[in-house]
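**Q** Provide a 3D model corresponding to the input given below.
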Amino acid sequence: MALVSAADPQTSSVSSTSRYCRYHVFLSFRGQDTRKTFTDHLYTALVKAGFRTFRDDDEVERGEGIKPELQKAIKHSRTSVIVFSKNYASSRWCLDELVMILERKRLSADHVVLPVFYDVDPSDLRKQKGSLAEAFARHQKTQPSNKVKEWREALAEVADLAGMVLQNQADGHESKFINKIVQVMGEKLRRRPLSVPHIMIGMHSQINELNLWLQDGSDDVGILVIYGMSGIGKTTIAKSVYNSNYGRFEGSSFLENVKEVSQQPNGLVQIQTQLLSDILNGRKMKISNVSEGLTEIEDAISSKRVLLVLDDVDHRDQLDAVFRMKDLFYPGSKIIITTRHARLLRAHQVTKVHEVETLNSKESLELFSWHAFGQDHPFEGYIEYSQKIVGHCGGLPLALEVLGSSMYLGDSIDVWKSALEKLEAIPNGEIVNKLRVSYDSLQDDHDRNLFLHIACFFIGKDKDYIVNILDGCDFYTIVGIQNLIDRCLVTIDEFDKVQMHDMILGMGRQIVCLESEKPWKRSRVWQHKDAFNILTEKNIQLKALSSTCTCSLETVT
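**A** Reported below is the predicted structural model:
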């Protein structure tokens, strides 16, 4: 069972239904109409293509409700293919099955529903005319009104989904139509949801906001930038949004770790190749260079509505390898970019900017508790030190997860106390390494040195005060601070003072500490104790040197 926030119980059902799938396809149909003809041929073709397909072979009437095995099959299928025939709506079991399929789709956005209109038209379902009107006239006499209303709404809803109509495709030839259905199912099954953490405290409201933006029905080509410091959850949010929406687009691609991949030999071409494979349904293309790849991408994205996510972008050339202008995309396409660089794109190019915030204290304690205790609150006796560790994390999900997972329930309170004291003196190495990516990505030594100066000496100081001092030391402080802000390394508060997240601060000072075990050999000294020891040591050395010189002079005389 997935661990989820008690405040968001729906997540449990979504994750459990979407992560375990016994069948590729659940095949729904009216048995008397097509069981031994069209549906049988379609079932055979799906199985032959390698899809685990469920169909109900029971010819006997089902009784008053859907059998439990049918409910489980719907729940544990990745897709549902519904064959609508003239008499489909005459069966109350088929209608109940339809309601359950649509409920499965609502609970799990990655569940694909493909309506197949065999000898009816989508408008027949939408308006419920012809044979459907006759069926509902009979249902109205024998079934509760609320049940009939539910069936009508389900038919209207499924009629608006993208489906396949026999009369409109393959010139009405059933064999060609079946082959086309199998091909479409192959494309849909190849596009699978991405893995996301089971525990996503504090992210659901942000995900819902971005889903609304993606689902506004606009034909505009939109660019969304999700930015924030390392470890704050940008990629997790982007993956969740992608999982909820990729089925709405004709093509989709999630390009993960763009920065890391681009630094590999021929990395930009690798990115282009992956993108083309994704949106061309697995077709491999050989690309010789970035320019050739860009031409192929522009041709592909101009012909279909796509959802494109570029994760962890830190330089403009990584974007330029994928697209030059958003106007080249097919209407309604959407691009999502996650980055630590707030001004990666010019303002006029971006449709929406979403800054990911740190968690509040309640959310932080809940996330830490799931990782440390397997529940949404600390065990009795561990509350005080849990709260102190959470306070040390400053609402950063990465830190809460790493430190929560590193604590052990079997350890005594003294061990927890010692662990906290160690953290305050020596930052966790795993967290430092992940946060350091932002520092290493700064454009030059000027900005890196400026960052270290601020981390060691100027936190909480007035911005003008810092500028006056560091400009006198040959720094270009104003533009340097802006670069640090753009990289989510520092912030300016409402009092115009320079601030830094505690974990970023610890990372900066740890970089300096790693220069040498001996404080006097480091580039910066900020702790009073170290400064006093260095000055004392220097004073002793000076006295020794002075004494040596005096003795030498006396010897000469």
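**Q** Please make it C-alpha for all contacts and neighbour counts, starting now.
**A** Noted.
**Q** Past the helix or strand hosting residue 140, which element shows up next along the chain?
**A** Following DSSP states H and E, one finds residue 140 within helix 131-142. Counting by DSSP H and E, the next helix or strand C-terminal to helix 131-142 is helix 145-159.
**Q** Show residues contacting that next one.
**A** Residues from elsewhere that reach helix 145-159 (Cα atoms under 8 Å, 6 or more residues apart in numbering): 95-96, 98-99, 102, 115, 122-123, 125-128, 136, 139-140.
**Q** So which of these sit within helices?
**A** Per DSSP state H, helices hold the following members of the contacts of helix 145-159: 95-96, 98-99, 102, 122-123, 125-127, 136, 139-140.
**Q** need the contact list for the spatially most central residue of the chain.
**A** Geometric centre of the chain, nearest residue: residue 239, 2.3 Å, by Cα atoms, centre = their mean. Residue 239 sits next to 194-196 when contact means Cα under 8 Å, 6+ apart.
**Q** Wait, a helix at it?
**A** Yes: counting by DSSP: H, G, I helix; E, B strand; the rest coil, residue 239 is found in a helix.
**Q** and the gap between residue 282 and residue 47?
**A** Residue 282 sits 21 Å away from residue 47, going by Cα to Cα, to the nearest Å.
**Q** quick one on the thing from earlier: and the helix holding residue 140, what does it pack onto?
**A** Other helices and strands packing on helix 131-142, by 3 or more Cα pairs under 8 Å, 6 or more residues apart in numbering; DSSP states H and E, are helix 145-159.
**Q** Tell me the buried residues in the helix it packs on?
**A** The neighbour-count check on helix 145-159 (16 or more other Cα atoms under 10 Å) flags 148, 151-152, 154-156, 158-159 as buried.
**Q** Could you also give me the structure for this second sequence? I'd like to compare it with the first:
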Amino acid sequence: MASTSSERPSSSCSISRLHYDVFISFRGEDTRYDFTNHLYTALLGAGIFAFRDGENLQRGETIDSELTKAIEGFQGQIVLPVFYHVDPSDVRNHTGPFAINIAHGPSVNDERIQKWRDALRLVGHLAGWHLNQRDLVGMESSGKEMMDLVNKRLKDVLFIGIWGVGGVGKTTLAEIIYCKISQGFYDKSFIYFKHDTETGNLVSYQNEVLKHIFKREFDITCIYKGKQIIKKMLCGRKVLIALDNVSEKGQLDAIVGSHDWFGQGSIIIITSEDKQLLVTHDVDDIYEVKPLDNSKALELFSWNAFKQAHPENDFVDLSNDFVKHAQGLSLALECFGSFLHNKEIDVWKSYLCELEENSEGEILTKLEIIYKRILDRNVKELFLDIAFFFKGMDKNRVANILNDPSYLANLAFLPNNSLITIFQGKL
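**A** As a prediction, this is how the structure comes out:
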């Protein structure tokens, strides 16, 4: 977990606060020499002076007071948790390995246990990044092939399209590539289009792209004027822009009209179900995301249903049946697996019967069965609100708009069941 100072410390602060820009707090030798080391090196390479916590704090010792203060937002600090091969819901709810560690750890007093529980609950509710093995299943080869296209860099400005059917993993692949190459860009923006975007609403996306890049608010009210501003302000800048779920030519024309809108070295990533749309916009390369083969599909399903790479012995045949119904689509595999996690075998059989009755139906019909089964009225309403109004919006901003005390609890339920994703704090 990294905490960054949002303002310069006063002269009364300690030497360490004056000296370091970022504190990295982590646990586990496997992360020290792998993920944490890469993060530390990348921060230094970007000119950010980072301090690695965990060097002196051994397992079972009292929580670092600096980390506790950072979690509480002490003196303007921002905390950015990275859940590396850890489920945030386990952190929040003290389940899985966290329940075992607390229940069977060293003998400690109740007050100390409560401090750990409170700290875990705080961290588990913070917006951050969830990196898990299941996120990469089936994406290894796609990611490598996409990076090969990016690295060709035959032109000064690269437009690259990601095409495939709905639910196949286009957004996930775009996010992976965006994260891989984003460290080479100071100016960047990731935009998620809603399915019902109207022409009049495109100015809000123009404003959002410019806000991401220039770190200030814009007040564009006319699409044509917005095009002029984007071209004028970005034509000399090396930018990374990702546009997800593009369905209309007007969306591209409004934000990434042509190659000459951007500076040398810029990369524009576009995901769409419409290949002709990408061809018409003169993208340089189009990468097709194909459904997972049976082996990878079973592995992805298993990570969601069993939190491991393969099914439990009593569930092998049933797992293969669900994989067949998912048709290789990542979204369906994640939804099926998440719904069935920790369910009794009778529930599996009952749900499979429902799917068999709809065996000729579209995959969306099958996913609707999950939607009806697992969501209560309040969660359903939140799910629909996100789908129609809040997709791509910061989750904290949505909290302020809804002003609903049950928002966080309901929101936590949706990604845990693979019904939505939260990427860099955005829904």
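**Q** TM-score for this pair?
**A** The TM-score (TM-score structural alignment, normalised by the length of structure 2) is 0.57; 285 aligned residues with a Cα RMSD of 4.0 Å.
**Q** for structure 2, longest helix please?
**A** What stands out as the longest helix in structure 2, according to DSSP H, is helix 110-124.
**Q** distance from the helix or strand that that one is followed by to structure 1 after superposition?
**A** Per DSSP H and E, the first helix or strand lying C-terminal to helix 110-124 of structure 2 is strand 129-131. For strand 129-131 of structure 2, the mean deviation from structure 1 after alignment is 5.5 Å (mean Cα distance after the TM-score superposition for structure 1).
**Q** now strand 129-131 of structure 2, how far from the chain's geometric center?
**A** 7 Å (Cα atoms, centre = their mean, to the nearest Å).
**Q** can you check stretch 167-181 of structure 2 too?
**A** A distance of 9 Å separates the centroid of the chain from that of stretch 167-181 of structure 2, by Cα atoms, centre = their mean.
**Q** Return the member of the ones in helices among the contacts of helix 145-159 of structure 1 nearest to residue 431 of structure 1.
**A** Closest approach to residue 431 of structure 1 among those (Cα to Cα): residue 102, at 42.6 Å.
**Q** Please name the nearest non-neighbouring residue to that closest one.
**A** Spatial nearest neighbour of residue 102 of structure 1, excluding adjacent residues (Cα to Cα, 6 or more residues apart in numbering): residue 154 at 7.4 Å.
**Q** Run through the strands of the stretch 351-500 of structure 1 in chain order.
**A** For the stretch 351-500 of structure 1, the strands defined by DSSP state E, counting those that start in this stretch occupy 352-355, 491-492, 498-499.
**Q** Excluding sequence neighbours, find me the nearest residue to residue 40 of structure 2.
**A** Distance criterion Cα to Cα, 6+ apart; nearest residue to residue 40 of structure 2, sequence neighbours excluded, is residue 50 at 6.6 Å.
**Q** burial measure for the one you found, as a count.
**A** Residue 50 of structure 2 has 21 neighbours, counted by other Cα atoms under 10 Å.
**Q** do the same with residue 280 of structure 2
**A** Applying other Cα under 10 Å, I find that residue 280 of structure 2 has 9 neighbouring residues.
**Q** And it, how close does it get to residue 253 of structure 2?
**A** According to Cα to Cα, residue 280 of structure 2 stands 11 Å off from residue 253 of structure 2.
**Q** which one of the ones in helices among the contacts of helix 145-159 of structure 1 has the most neighbours?
**A** residue 125 (25 neighbours).
**Q** pretty sure that residue contacts residue 132?
**A** Yes: assessed by Cα atoms under 8 Å, residue 125 of structure 1 is found in contact with residue 132 at 7.3 Å.
**Q** List the residues that contact residue 315 of structure 2.
**A** Shown in contact with residue 315 of structure 2 (Cα under 8 Å, 6+ apart): residue 345.
**Q** mind checking what it lines up with in structure 1?
**A** Taking TM-score structural alignment, residue 315 of structure 2 has residue 382 as its aligned residue in structure 1.
**Q** For my notes, confirm residue 80 of structure 1 occurs in a strand.
**A** Yes: Residue 80 of structure 1 forms part of a strand when assessed by three-state DSSP.
**Q** quick one: it and residue 23 touch, right?
**A** No: if you go by Cα under 8 Å, residue 80 of structure 1 and residue 23 don't touch, sitting 9.7 Å apart.
**Q** Out of these two, name the residue with the larger neighbour count.
**A** When neighbours are counted by other Cα under 10 Å, residue 80 of structure 1 and residue 23 differ, and residue 80 comes out ahead with 26 against 18.
**Q** Tell me the spacing between that one and residue 293 of structure 1.
**A** Per Cα to Cα, residue 80 of structure 1 is found 36 Å from residue 293 of structure 1.
**Q** same thing with residue 399 of structure 1?
**A** 39 Å.
**Q** Same check on residue 238 of structure 1?
**A** Remark: distance between residue 238 of structure 1 and residue 293 of structure 1 (Cα to Cα) = 25 Å.
**Q** More neighbours: these two, which one.
**A** The neighbour count for residue 238 of structure 1 versus residue 293, taken as other Cα under 10 Å, is higher for residue 293 (24 against 21).
**Q** Regarding the more buried one, what is its secondary structure?
**A** Reduced to three states by three-state DSSP, residue 293 of structure 1 is helix.
**Q** rewinding a little: how about JSON lines for the buried residues of helix 145-159 of structure 1, with distance to residue 327 of structure 1 added?
**A** Output for the buried residues of helix 145-159 of structure 1, formatted as JSON lines (distance: Cα to Cα, whole Å):
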{"residue": "148", "distance to residue 327 of structure 1": "47"}
{"residue": "151", "distance to residue 327 of structure 1": "42"}
{"residue": "152", "distance to residue 327 of structure 1": "41"}
{"residue": "154", "distance to residue 327 of structure 1": "37"}
{"residue": "155", "distance to residue 327 of structure 1": "37"}
{"residue": "156", "distance to residue 327 of structure 1": "35"}
{"residue": "158", "distance to residue 327 of structure 1": "32"}
{"residue": "159", "distance to residue 327 of structure 1": "32"}
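**Q** out of those residues, who's nearest residue 467 of structure 1?
**A** Once Cα to Cα is applied, the member of the buried residues of helix 145-159 of structure 1 that ends up nearest residue 467 of structure 1 is residue 158, at 62.6 Å.
**Q** Mind telling me what that closest one corresponds to in structure 2?
**A** Residue 158 of structure 1 maps onto no residue in structure 2, with residues paired by TM-score structural alignment.
**Q** So residue 341 of structure 1 belongs to a strand, correct?
**A** No: under three-state DSSP, residue 341 of structure 1 falls outside any strand and is assigned coil.
**Q** Give the aligned equivalent of it in structure 2.
**A** With TM-score structural alignment as the criterion, residue 341 of structure 1 lines up with residue 274 in structure 2.
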